[in-house]
Structure formats: C-alpha cells, structure tokens
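S.K.: give me the fold of what follows.
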Amino acid sequence: MTNRNHYYLSIADLARARGSDPALSWSGAGPGDFAAALQEALRSRTLFEHWCAKQPDPDAVDPSLGATDGQAQVQARVADLHVEVDVLTVLPMSLLRQRLNWLIGAAWQLRDVRPG
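M.R.: Reported below is the predicted structural model:
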C-alpha cells in the first residue's frame, strides 16, 4: 500500500502565480479557488489530458504521468503575506510538481514533507 504524505507549500504571490500555458494555467481569485483547482488536478485526469493533447505525439506520453489520487486533499490559506498550502496525497512529489507547474508555474516553494 502506498503511503500518504503531507506536502507543505508556500506561494509568495498567488495573485500573479500562473503557469506558462494559459490553457492549463490556474485563473482563480484566491486560496480557496487554488486549493479546489489543485485538488481537482490531483483527483482527475482532466488537466493531464489537456496537457497530453498538446504534445507532438500524445500516444507516446507515458500514461503513468496521468496517475491520480481520488482521495487527495488540498487546503490553502493566507498567512502573513503569502499563501500556505497543505496537500495530502499518495502521489509522488514528481507528479505534484508537474500539476503545480502547469497551474502556477514556479511560483511555489516546498517547505516540508511529512507522513500523512
């Protein structure tokens, strides 16, 4: 059985955090919207399938890159002048990083990882 992990992230300027591809990028208004978008990106293949369709040879994309966690949970809140995000998932950091980069680019920072 795969272990669940808490990934603790920080986003300095969520209002300006966007991925490089507008078709995949998050376009919400605040921490709650971002948490919902990231949770959906971890629970479903929708964002992955949009990205995959944009690749030169979608059939050549490794299907394991589209892994999901139907029980993933994401919470985000404003703390001081940044947004703190808590992600609970069985997905590895490589897939969490992939989804974060599609949604908000490099605007996030991993603060800690702990068993869930």
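S.K.: C-alpha only now, for contacts and for neighbours.
M.R.: OK.
S.K.: need the contact list for residue 75.
M.R.: Contact analysis of residue 75 by CA atoms under 8 Å, 6 or more residues apart in numbering lists 32, 35, 85-87.
S.K.: just the buried residues of these.
M.R.: Neighbour counting by 16 or more other CA atoms under 10 Å classes 35, 85-87 among the contacts of residue 75 as buried.
S.K.: so which of these belong to helices?
M.R.: Among the buried ones among the contacts of residue 75, DSSP state H puts residue 35 in helices.
S.K.: out of the buried ones among the contacts of residue 75, which one sits closest to residue 64?
M.R.: Nearest to residue 64 out of those is residue 87 (CA to CA; 20.0 Å).
S.K.: which ones are touching the closest one?
M.R.: The neighbours of residue 87, taking CA under 8 Å, 6+ apart as the test, are 5-9, 72-75.
S.K.: and residue 20, by the same measure?
M.R.: By CA under 8 Å, 6+ apart, the contact list for residue 20 reads 102, 104-105.
S.K.: this one next, for a side-by-side:
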Amino acid sequence: MATRYYIRLPDGSRARGTTPSLSFTAQGAGGFAEQLQDALREPALFERWRLLQDEPDEVDPALGVTDPNAVVHGEQHDLHIDLQVTSSIPGHVLKQRLRLLAGSAWELRDVTAA
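M.R.: You can find the predicted model right below:
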C-alpha cells in the first residue's frame, strides 16, 4: 500500500547530508525531487552508504528496500522546497534516506494514504 509523505526543505542550500558522496547535490525543486525519487527507486544510495559502514555485511538488508514505482514531485517557494513523495517504502526507511541526502535540514509535514 502506498503512502503519501509531505516533506519540506526549509532552505534548499542547507539540505545536505554529512557525507558529501551521499548528499543531495541539487539546487532546485526538480533536482531534489529527482534525486530523492532515484534514492527510493534504486539501491545505489543504500549500497554506497552500506559500504561506508564498519561491518557492511551486518547491515540490515531491510534498510535497502526499494520501490520502483515511487514518485516525487517538487515545488519551489522562495527559499523553501516542498516535496510530495508517493511510495510503498516504510517511513523509517524514507527518513533514513532523507537523513543521508539532506542531513537534518528537512521536515516531515504530513503523512496520508495515497
């Protein structure tokens, strides 16, 4: 079952994770949406993060779940960016991916059934 997540990046220029190789590189709403969508659809971000761990083989494989049907839309509003995510990815996995991509510079505004 898909869920819709409403996410805000209060300042897109600060939406960067602590590890540059895992972080957002986007500058605008469309780029942020595309990078998050890729992180939900494909295992590449998870795999890069997993390989950085002290014991990569001990990382819970459930954190690597993907949703090939995930869709992310982005809208720019002055400095802040609103992202609407529709996905079957569990909320804790979505939050982990957002922390990798944006650090703590994001807000979960609402969650609804899709």
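S.K.: ok so, going back, show me which pair in the contacts of residue 87 of structure 1 is furthest apart.
M.R.: Greatest spacing in the contacts of residue 87 of structure 1, by CA to CA: 9 and 72 (15.1 Å).
S.K.: excluding its backbone neighbours, what's nearest the corresponding residue of structure 1 for residue 89 of structure 2?
M.R.: Aligning on TM-score structural alignment places residue 89 of structure 2 opposite residue 91 in structure 1. Nearest residue to residue 91 of structure 1, sequence neighbours excluded (CA to CA, 6 or more residues apart in numbering): residue 69, at 6.5 Å.
S.K.: next one: the one you found from residue 43 of structure 1, what distance?
M.R.: Separation of residue 69 of structure 1 from residue 43 of structure 1 (CA to CA, to the nearest Å): 5 Å.
S.K.: hmm, back to that, the match of residue 89 of structure 2 against residue 66, yeah?
M.R.: No: contact criterion CA atoms under 8 Å: residue 91 of structure 1 and residue 66 do not qualify, at 10.4 Å.
S.K.: coming back round to it: show me which of the buried ones among the contacts of residue 75 of structure 1 is closest to residue 13 of structure 1.
M.R.: Looking at these and their distance to residue 13 of structure 1, the nearest is residue 85, at 12.6 Å (CA to CA).
S.K.: return the residues in contact with that closest one.
M.R.: Residues counted as contacts of residue 85 of structure 1 (CA under 8 Å, 6+ apart) are 7-11, 35, 74-77.
S.K.: residue contacts, the residue nearest to the spatial centre of structure 2?
M.R.: Centrality entry for structure 2: nearest residue to the mean C-alpha point is residue 98, 3.6 Å, by CA atoms, centre = their mean. Residues near residue 98 of structure 2 by CA under 8 Å, 6+ apart: 36, 106.
S.K.: now swap in residue 12 of structure 2 and tell me
M.R.: 27-28, 79-81 are the contacts of residue 12 of structure 2 under CA under 8 Å, 6+ apart.
S.K.: could you rerun that using 10 Å?
M.R.: Going by CA atoms under 10 Å, 6 or more residues apart in numbering, residue 12 of structure 2 touches 24-29, 32, 76, 78-82, 102, 105-106.
S.K.: any chance of the contacts of residue 85 of structure 1 in a markdown table, plus secondary structure and distance to residue 114 of structure 1?
M.R.: Converted to a markdown table, those look like this (DSSP: H, G, I helix; E, B strand; the rest coil; distance: CA to CA, whole Å):
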| residue | secondary structure | distance to residue 114 of structure 1 |
| --- | --- | --- |
| 7 | strand | 7 |
| 8 | strand | 8 |
| 9 | strand | 12 |
| 10 | strand | 15 |
| 11 | strand | 19 |
| 35 | helix | 19 |
| 74 | strand | 15 |
| 75 | strand | 15 |
| 76 | strand | 17 |
| 77 | strand | 19 |
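S.K.: many thanks, I have nothing further to ask.
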